[in-house]
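Colleague: requesting a structural model of the entry that follows:
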Amino acid sequence: MKQAGGPMTEAMYYVLLTLMNPSHGYQLMQAITEVSSGRVKMGPGTLYGVLARMQKEGLIVLADNDGRRKTYAITADGEQALRQEYHRLVAMIEDGVLLKEGDRDA
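Modeller: From the prediction side, this is the model:
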């Protein structure tokens, strides 16, 4: 797996997150907007670029191709990378407690 715990782009994070339920491109664009409460809107160019990259890295697979639409699913490596990124982001938020409490010069 190439992700190795390093930072993931926001687009990659939301694609993997929404692919916890296999989806095709249009469904993914809608799901990303919904999951992010409208904060992230992904166009087809960005989406298909990210999908191609993640497929090449083994984070997702083409689950079905009926000739009209391609359905993608997250792999075990993809889920592991997503969970690593989630924990990294949570740690960053926890580190940010300093902003709420001020400096700790004790």
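
Colleague: from here on, contacts and neighbour counts on C-alpha atoms
Modeller: Noted.

Colleague: I'd say Thr75 and Gly58 touch.
Modeller: Yes: contact criterion CA atoms under 8 Å: Thr75 and Gly58 qualify, at 7.1 Å.

Colleague: next, the second sequence, to be compared with the first:
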Amino acid sequence: MQEPTFLILTALAAAPRHGYGVIQAVEELSGGTVKLRAGTLYGALDRLAEQELITVDREEAVEGRLRRYYRLTDAGAGVLAGEISRLRRNAEAAEEQLRRRPGGLAAGFAYGR
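Modeller: As a prediction, this is how the structure comes out:
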């Protein structure tokens, strides 16, 4: 799973959000390193909806424009949980390999950044 997809699913994990809310949440979750453009986001939302990982929660008119809210489905929550486990295993394996490095974690590695 690519990082933007992971972050979109994460942004929708706690509560439904509209598109701009997802963009803001992804930027915040990534510490500002992932900034989604609207075209990229809506393409990803359409793909995730086709995969039944997210669904439209509701729509409302705001200042004459339709605002669509998306939410994570149970299937999406399962996929997200699986990805969290996979990333955690990979991070632990990487950390173990760094411990085996001469000098340990501190040798050339700023842990926790």
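
Colleague: distance of the residue sitting nearest the centre point of the first structure from Val35 of the first structure?
Modeller: Among the residues of the first structure, the one closest to the centroid is Tyr13, at 1.7 Å (CA atoms, centre = their mean). According to CA to CA, to the nearest Å, Tyr13 of the first structure and Val35 of the first structure sit 11 Å apart.

Colleague: go on, Leu19 of the first structure?
Modeller: 11 Å.

Colleague: which one of those two is surrounded by more residues?
Modeller: Leu19 (23 against 13; other CA atoms under 10 Å).

Colleague: just checking, what residue in the second structure corresponds to the more buried one?
Modeller: Aligned by TM-score structural alignment, Leu19 of the first structure pairs with Leu12 of the second structure.

Colleague: which parts of the helix or strand hosting Glu60 of the second structure are buried?
Modeller: In this structure, Glu60 of the second structure sits in strand 54-62 according to DSSP states H and E. For strand 54-62 of the second structure, burial by neighbour count (16 or more other CA atoms under 10 Å) applies to Ile54, Thr55, Val56.
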